[in-house]
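>>> output the structure for:
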Amino acid sequence: MAEPRWLDDAEFRAWIGYRRMRLLLDAQVSRDLMRDSGLSAPDYDVLSALTSSEGHRRRLTELADRMLWSKSRLSRHISRMEQRGLVTREECETDARGAVVVLTEGGLRAIEEAAPEHVESVRRHFIDLLSPEQLEVLGTVAETVLAHLAPDGSPEASGMQR
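Here you go, the predicted model:
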């Protein structure tokens, strides 16, 4: 086996810094979201995916793939969201075994009310701390890594579409 290619000081600083930043940033933005809207980060992710989908609907399996969750884990989460009136579940017309998750009026209202405070939290804890040049570099870095990790390298598969 080949000798490991250990990280040098700059690489280690970048890697550990990214990992710690991601954990702390995700935790802070999630706390703000819950405090401001009562939505969890997964709730917001589901609602956001549905609002950007044609007809405000998406197959459960596609949603699970997008969120990197198992179908059963997402199904349980969708059940909790259904109880709160944020989404409904319908049978899939093309696959009797499949389900389609549909955004309700209550879910649309919830994300529309949550979005302004959520984007302000993202700005306060991340975007506004960086220069335009840093944002450009970060965007390029993200696209490079996501294209490498996405099955087909497409923006849709990498999650980089708007």
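
>>> C-alpha from now on. contacts and neighbour counts both.
Fine.

>>> so where does the residue sitting nearest the centre point of the chain fall, helix or strand?
The chain has residue 45 as the residue nearest its centroid, 4.9 Å off, counting by CA atoms, centre = their mean. Here residue 45, judged by DSSP states H and E, is contained in helix 41-51.

>>> ok, residue 134 next?
Using DSSP H and E, the element containing residue 134 is helix 132-149.

>>> next SSE downstream of that helix?
helix 155-158.

>>> top helix in the chain by residue count?
Of all the elements of type helix in the chain, the one with the most residues (DSSP state H) is helix 9-37.

>>> let's see this one next, to set against the first:
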Amino acid sequence: MPNDLGDSADEPARSELTAEQEATWFAYMRVALRLNYEINRELQADGGLSHQDFHVLNALADSADQRLQLSDLAVRIGWERSRVSHQVLRMEARGLVARRPSSTDARGTDAVLTSQGRDALRRATPGHAALVKQMFFDGLDPTLLGPLHTALDQIHEQILAHGTLPRPSGHQTRWTTTNKA
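Prediction:
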């Protein structure tokens, strides 16, 4: 990355990225930031949900008994536990989830998907899927879909192997485009 921070020429470079890696990273960031904005806007407009609400609801819908201990929910969606706790409190006030004593750990608290949360997820999913298709997949050469999937799986595995959060338990089968709830 260019040295725009005023460092002297004697200091070591802050980045070991190649020019191609840097360009690819910036391309990813442009996509991730803009896509997050568009998804959040669409979910708010069509379903009254935030993108954060949608992450929580999807994780719960995809979990055994549609419930997760807060610490497991945090690992599943890649958030700090305190952030999950605050988000779940806000969602509980809106009737989307309920907090219950953990079914597996007497010291823990579970977030449980409510019927109102399940209904909100069902209403939001079609518009969300349509937006994802339009914004992400419709502009992608179909021959790149397989390699992109492989690349994202490899990157995810690298993050799990070297990141600070524990590896999520269980198998994540889907996130945002289908709903078995």
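
>>> residues contacting the counterpart of residue 113 of the second structure in the first structure?
Aligned counterpart of residue 113 of the second structure in the first structure: residue 103 (TM-score structural alignment). Residues in contact with residue 103 of the first structure (CA atoms under 8 Å, 6 or more residues apart in numbering) are 47, 50-51, 56-57, 86-88.

>>> one more time with 7 Å
Shown in contact with residue 103 of the first structure (CA atoms under 7 Å, 6 or more residues apart in numbering): 50, 56-57, 86-88.

>>> narrow the residues you listed to those in strands?
57, 87-88 (DSSP state E).

>>> state the number of residues packed around the aligned partner of residue 154 of the second structure in the first structure.
Superposed on the first structure with TM-score structural alignment, residue 154 of the second structure falls opposite residue 144. Number of residues near residue 144 of the first structure (other CA atoms under 10 Å) recorded here: 13.

>>> and the one 3 residues further on, by the same measure?
Close neighbours of residue 147 of the first structure, defined as other CA under 10 Å, add up to 19.

>>> what about it, distance to residue 19 of the first structure?
Distance of residue 147 of the first structure to residue 19 of the first structure, computed by CA to CA, to the nearest Å: 19 Å.

>>> next: residue 122 of the first structure.
In terms of CA to CA, residue 122 of the first structure sits 17 Å off from residue 19 of the first structure.

>>> for residue 7 of the first structure, same thing?
15 Å.

>>> then residue 126 of the first structure?
Residue 126 of the first structure is 15 Å from residue 19 of the first structure, where distance means CA to CA.

>>> cool, and residue 32 of the first structure?
20 Å.

>>> do residue 105 of the first structure as well
Distance, residue 105 of the first structure to residue 19 of the first structure, using CA to CA: 37 Å.

>>> next: residue 92 of the first structure.
Applying CA to CA, the value for residue 92 of the first structure to residue 19 of the first structure is 39 Å.

>>> who has more neighbours out of those two?
Ranked by neighbour count (other CA under 10 Å), residue 92 of the first structure and residue 19 place residue 92 first, with 15 against 12.

>>> nothing else from me, thank you.
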